[in-house]
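Student: Provide a 3D model corresponding to the input given below.
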Amino acid sequence: MIRKHPLTEEFPEFEEKILELKVDNEYFKNLFDSYDELDHEIYRIESDSEPASDETINQLRIKRLHLKDEIYQFLKDN
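Tutor: A predicted model of the protein is given here:
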């Protein structure tokens, strides 16, 4: 099933903190926006709205995973 991966669903235990940090922390907001844009790009490719090679989609998924890891670490530490 093709779907988006919003951070509030990926980290439901941090939902309130995510919403708070998006407003109060510029660094987190940039991370969040980058993740959101990347997730949307992956979704467009997976739903065949935008063509891309398998290598490209795999690289984007890896990048999303790294961003997600960085965001999780930030949420844990702050």
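
Student: contacts, neighbours, all on C-alpha from now
Tutor: Noted.

Student: and residue 52, how far is that from residue 74?
Tutor: 31 Å (Cα to Cα, to the nearest Å).

Student: One more, so I can put them side by side:
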Amino acid sequence: MLGEKHLLSTEFPEYSAVIQDLKSTDPEFMGMSKRYHQLDHKIRGLELNKVPTTDEHFGTLKLERAELKDKLYRILVSKGH
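Tutor: Here you go, the predicted structure:
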């Protein structure tokens, strides 16, 4: 859906406590989650405000967000069990 928020806590509600813990104790996780949030915010802004951008640029942003989400998920799974 256009403009849908993809917050980590919404995407992975079963890991909410782990997400909060890692954001405060793991600098690498914190940096990656901050970048993920920035990308999500930028993508939503482009979608909702219909800001002109190339398909390539938009696709690059979405791909980076998806790759970060996968990396963050792998960390959550390894720390959450």
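
Student: Now residue 76 of the first structure: which helix or strand?
Tutor: helix 54-77 (DSSP states H and E).

Student: Buried residues, that helix. List them.
Tutor: 57, 60-61, 64, 67-68, 71 (16 or more other Cα atoms under 10 Å).

Student: Closest to the mean position in the second structure, which residue would that be?
Tutor: By Cα atoms, centre = their mean, the second structure has its centre lying nearest to residue 36, at 3.3 Å.

Student: what residues are up against that residue?
Tutor: Going by Cα atoms under 8 Å, 6 or more residues apart in numbering, residue 36 of the second structure touches 65, 68-69.

Student: Identify the residues contacting residue 6 of the second structure.
Tutor: residue 40.
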